[in-house]
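Chemist: here is my input; please provide its structure:
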Amino acid sequence: MNTDHVVRTFVEYFQERGHRRITGSTLLPPPVDPVLFTTSGMHPLTPYLEGRPHPLGRRLVNVQRCLRTTDLDEVGDNTHLTVFEMLGTWSLGDYEGRQSLGWGYELLTQGFGVDPGLLHATAFGGDGRTGPDTASLEVWQERGVPVEITTDDNWWSNGPTGPCGPDSEIFLWTGDTPPQSTPTGDDRWVEVWNHVMMRHRRLDDGSLVPLPQRNVDTGLGLERLATVLQGRTSVFECDVFDPWRRLVPALWELDEPSLRLVCDHLRSAIVVIGDGVSPANTGRGYVLRRLVRRVLTVLRRDDPSRGLGDLPDELFRHTLHRFRQTVAPDAVRKVLLDEERRFGRLLERGRQVLARPRFRGPLSEEDLSYLHDTHGLPRDLVRSLRPR
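Modeler: Model (predicted):
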């Protein structure tokens, strides 16, 4: 089942249950949202979760592209991507978590054919402010799915203030042995679907007040689910990365961790540029600049002649089509090549700075901070420029 089939199955299942499909937004959140990028499908829906009527009704479904900078250092493992797609559903004051989890179980086991014995769930155990999520616990117990009760891991919020609530997460076993332990005890349990019972608003003082309506907000990671359904062990092996894994190794000889980072960061950079972001020293532009320069640092670590001009057009076309973007591939390529030229000038300046007597010995934290703050040289670049 390829990713397009997964999307169709998901959307049609919820449309048959009264959900209207809404168009996913770009990676740029609404102006009032403090985050740099859309990190989940709920960002564009915040006003409706807070009580404003949605023009398409109380039951919604969509596919949303997301970017999470908090996972940058984890990219390269089996589950984390910088830019990814999230399948989402919402009940805006309509049905509650029990119904949502029941549908989730049915879709996974009947629609996608997941063995129920490979499922594990988690649920909120309560804290000093709110009680335990007994409804979710009962849903899983009725279906024979093991449940782990946690507190911090099963409370979802959109930041220090705003909509929040307890959640129940669904995990799939990806190990080559029979399932064992629990999601917090074994990372072979991979989270694929989070159901948030969004009933509260956190205020500036940390207190909770009820939202005007009781919502359900769910998010299912498309690439993670596709990976499991396709019998793969890593998101970098699912079908959306097929052209990347076919074409990039033919350009550059890379070990597996480096190949994953290069594919993820270049793919993410194309999507970010496709949504209108340009490299800069702050904000969204800095995230894009960091992605591109991390790729260039890896590529030139073993061969300074490697460059982005060699990237095949197919990778640009495939990625832009995958994320439903209309920008011309040549326009995206130009942004990447312009940033590569800036990086080249930074490298030359970095070599000159590091040749100074002060930096010939071991570098201290003070040295690394100075090089970054004064000369714009990040520590991973400094290490790559130092003689081996």
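
Chemist: from here on, contacts and neighbour counts on C-alpha atoms
Modeler: Noted.

Chemist: any idea which helix or strand comes after whichever helix or strand S258 is part of?
Modeler: Per DSSP states H and E, S258 falls inside helix 256-274. Using DSSP H and E, the helix or strand that directly follows helix 256-274 along the chain is helix 283-302.

Chemist: what does the next helix or strand after that next one rub up against?
Modeler: Next helix or strand after helix 283-302 toward the C-terminus (DSSP H and E): helix 313-322. Helix 313-322 is contacted by residues 243-244, 267, 270-271, 274, 326-327, 329, 332-333 when judged by CA atoms under 8 Å, 6 or more residues apart in numbering.

Chemist: thought I149 was touching G126?
Modeler: No - look at I149 against G126 with CA atoms under 8 Å: they stay out of range, at 9.0 Å.

Chemist: and the closest residue to D367 other than its chain neighbours, how far from R351?
Modeler: Distances taken as CA to CA, 6 or more residues apart in numbering put F359 closest to D367, at 7.7 Å, once the chain neighbours are dropped. Noted for F359: a distance of 11 Å to R351, by CA to CA, to the nearest Å.

Chemist: then H5?
Modeler: In terms of CA to CA, H5 sits 50 Å off from R351.

Chemist: likewise for F14?
Modeler: 57 Å.

Chemist: more neighbours: the two, which one.
Modeler: F14 (21 against 13; other CA atoms under 10 Å).

Chemist: how about the contacts made by Q15?
Modeler: Q15 neighbours (CA under 8 Å, 6+ apart): 21, 61.

Chemist: R21 versus that one, what's the distance?
Modeler: Counting by CA to CA - Q15 and R21 are separated by 7 Å.

Chemist: joint contacts of these two?
Modeler: Listed as contacting both Q15 and R21 by CA under 8 Å, 6+ apart are V61.

Chemist: tell me where the stretch 1-150 of the chain has strands.
Modeler: Here the stretch 1-150 of the chain has its strands, by DSSP state E, counting those that start in this stretch, at 20-21, 59-67, 83-92, 119-124, 147-150.

Chemist: list the helices and strands the longest one packs on?
Modeler: Contacts of strand 83-92 with other secondary structure elements, assessed using 3 or more CA pairs under 8 Å, 6 or more residues apart in numbering; DSSP states H and E, are made with helix 3-15, strand 59-67, strand 208-221, helix 222-229, helix 256-274.

Chemist: please give the structure of this sequence too, so both can be compared:
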Amino acid sequence: MFRRHEHKKEVAYVTAGRLIQQYQDYCLSKGIEFARFPSVRPHDDTTLFSSAGMQQYKPLFSDPSHKGTVANSQACLRMGDLDEIGDGTHFLHFTMLGLFSFREMTLGDAIDFWLGFLVTLGLKPDHVTIHPDRMEAWSPLYDGTGIPIVPDPECTWSDGAISGYCTEFYKDGIEIGNIVNPLGTCIDVGFGAERLDMVVNGTPPESALETLVSTAETIVQSGYRPGAKEQGYVLRKLLRRIHHMGGTLDHPFFVEEVERQRRADERYRRLLPKHPEKSPDWWFDTHGIEIAAL
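Modeler: So this is what the prediction gives:
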């Protein structure tokens, strides 16, 4: 178990949790089924962690016989953002508020749905973006809102098999979410709860170290432990970086990793004079020592 002592982090969890509850209530008031997924365990074997709320629904997008609409909150983790954390807008782990409609809701329905939800938060986008190829067809969907529309050729999405154009929502220079139109017949919406919390409640962003710590906590709470490969290796890498940055975790996994690194460092220094020309791969394969980590 982790024992929390940081008041700021407690406040952030409470406000974000309240926002997720507001979204759930809003969906249910519209007759839309809602589910919460607090674990970052992936729903298929294409990723180490759940990276998007739509992951578990991918087969339904491609099934022309399926029709329906669901919503969820999904804990996500994207290690690709590791070098961007600390800038106030990138998080390694976050909660995605999702809406997924398979040949039922139109794009206009989805836009109205989200603008309606943002109103309940007292929030109106500063502007939205649309791909130039869709400006003529999609701009009228924002008629009467008074929201400026900006063309953006980056407004496309693809998972490698399914693709579509999208429209993105911005507030205070931050993209708070987007609505994708996969295959031209479906709806895939994702809004980041933490980014919404920042602009709605003024919750300060985590520092890089705080993000590393909370991400490690999330991985552990999702049932993983440090190891030499896959999810365990990611966790070990995070624990190591936290230690190198002068941070700490109140958990046995962190204590064990610090000691493991201390022993590896001692072993490397002892053996280096005997093997000065050996490559990093040799050190790892032969002694399990990661030179870069030292």
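
Chemist: which of the contacts of helix 313-322 of the first structure count as buried?
Modeler: Buried members of these, counted by 16 or more other CA atoms under 10 Å: 244, 267, 270-271, 274, 327, 329, 332-333.

Chemist: how about the equivalent of T106 of the second structure over in the first structure: what's its closest non-neighbour residue?
Modeler: Taking TM-score structural alignment, T106 of the second structure has E96 as its aligned residue in the first structure. Distance criterion CA to CA, 6+ apart; nearest residue to E96 of the first structure, sequence neighbours excluded, is V216 at 6.3 Å.

Chemist: what lines up with that neighbour in the second structure?
Modeler: If you follow V216 of the first structure across to the second structure using TM-score structural alignment, you land on I187.

Chemist: in TSV, list the helices and strands packed on strand 83-92 of the first structure along with distance to L337 of the first structure.
Modeler: Formatted as TSV, those follow (distance: least, CA to CA, whole Å):
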stretch	distance to L337 of the first structure
helix 3-15	30
strand 59-67	22
strand 208-221	31
helix 222-229	28
helix 256-274	12
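
Chemist: among the ones you listed, which is nearest L119 of the first structure?
Modeler: Minimum separation from L119 of the first structure across those (CA to CA) falls at helix 222-229, 12.0 Å.

Chemist: show me what the next helix or strand after that closest one is packed against.
Modeler: Later in the chain than helix 222-229 of the first structure, the nearest helix or strand by DSSP H and E is helix 242-251. Packing partners of helix 242-251 of the first structure (3+ CA pairs under 8 Å, 6+ apart): helix 256-274, helix 313-322.

Chemist: what span of the second structure lines up against helix 242-251 of the first structure?
Modeler: Helix 242-251 of the first structure maps onto no residues of the second structure, going by TM-score structural alignment.

Chemist: any buried residues in stretch 108-120 of the second structure, and which?
Modeler: 110-111, 113-115, 117-118.

Chemist: no wait, stretch 58-76 of the first structure
Modeler: Within stretch 58-76 of the first structure, judged by 16+ other CA under 10 Å, the buried ones are 58-69, 72, 75-76.

Chemist: what span of the second structure is that stretch aligned with?
Modeler: Going by TM-score structural alignment: stretch 58-76 of the first structure matches residues 68-86.

Chemist: also stretch 265-275 of the first structure?
Modeler: Taking TM-score structural alignment, stretch 265-275 of the first structure hits residues 212-222 over in the second structure.

Chemist: how about the nearest residue to the aligned residue in the second structure for P30 of the first structure, chain neighbours excluded?
Modeler: Matched across to the second structure, P30 of the first structure falls on H43, judged by TM-score structural alignment. Of all residues not flanking H43 of the second structure in the chain, Q56 sits nearest, at 5.3 Å (CA to CA, 6+ apart).

Chemist: show me what contacts the residue mapped onto that neighbour from the first structure?
Modeler: Under the alignment by TM-score structural alignment, Q56 of the second structure pairs with P44 in the first structure. Applying CA under 8 Å, 6+ apart to P44 of the first structure gives the contacts 25, 29-30.

Chemist: okay if I get these as JSON lines plus neighbour count?
Modeler: Putting the contacts of P44 of the first structure into JSON lines (neighbours: other CA atoms under 10 Å) gives the following:
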{"residue": "S25", "neighbour count": "18"}
{"residue": "P29", "neighbour count": "18"}
{"residue": "P30", "neighbour count": "17"}
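
Chemist: contact partners of stretch 296-307 of the first structure?
Modeler: With CA under 8 Å, 6+ apart, stretch 296-307 of the first structure has contacts from 252, 258, 262, 340, 380-381, 384.

Chemist: now with 10 Å, please.
Modeler: Residues outside stretch 296-307 of the first structure that contact it (CA atoms under 10 Å, 6 or more residues apart in numbering) are 251-254, 258-259, 261-262, 266, 290, 293, 295, 308, 337, 340-341, 343-344, 347, 380-385.

Chemist: filter those residues down to the buried ones and express that as a PyMOL selection.
Modeler: The buried residues among those can be selected in PyMOL (16+ other CA under 10 Å) with this line:
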select buried, resi 254+259+261+262+266+290+293+295+308+340+343+347+381+382+385
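
Chemist: spit out the contact partners of the residue lying closest to I85 of the second structure once chain neighbours are set aside.
Modeler: Nearest in space to I85 of the second structure, with sequence neighbours left out and distances taken as CA to CA, 6+ apart, is A208 at 5.4 Å. Contact analysis of A208 of the second structure by CA under 10 Å, 6+ apart lists 82-88, 90-92, 242, 245.

Chemist: do the same with F37 of the second structure
Modeler: Contacts of F37 of the second structure by CA under 10 Å, 6+ apart are 50, 53, 72-76, 95-96.
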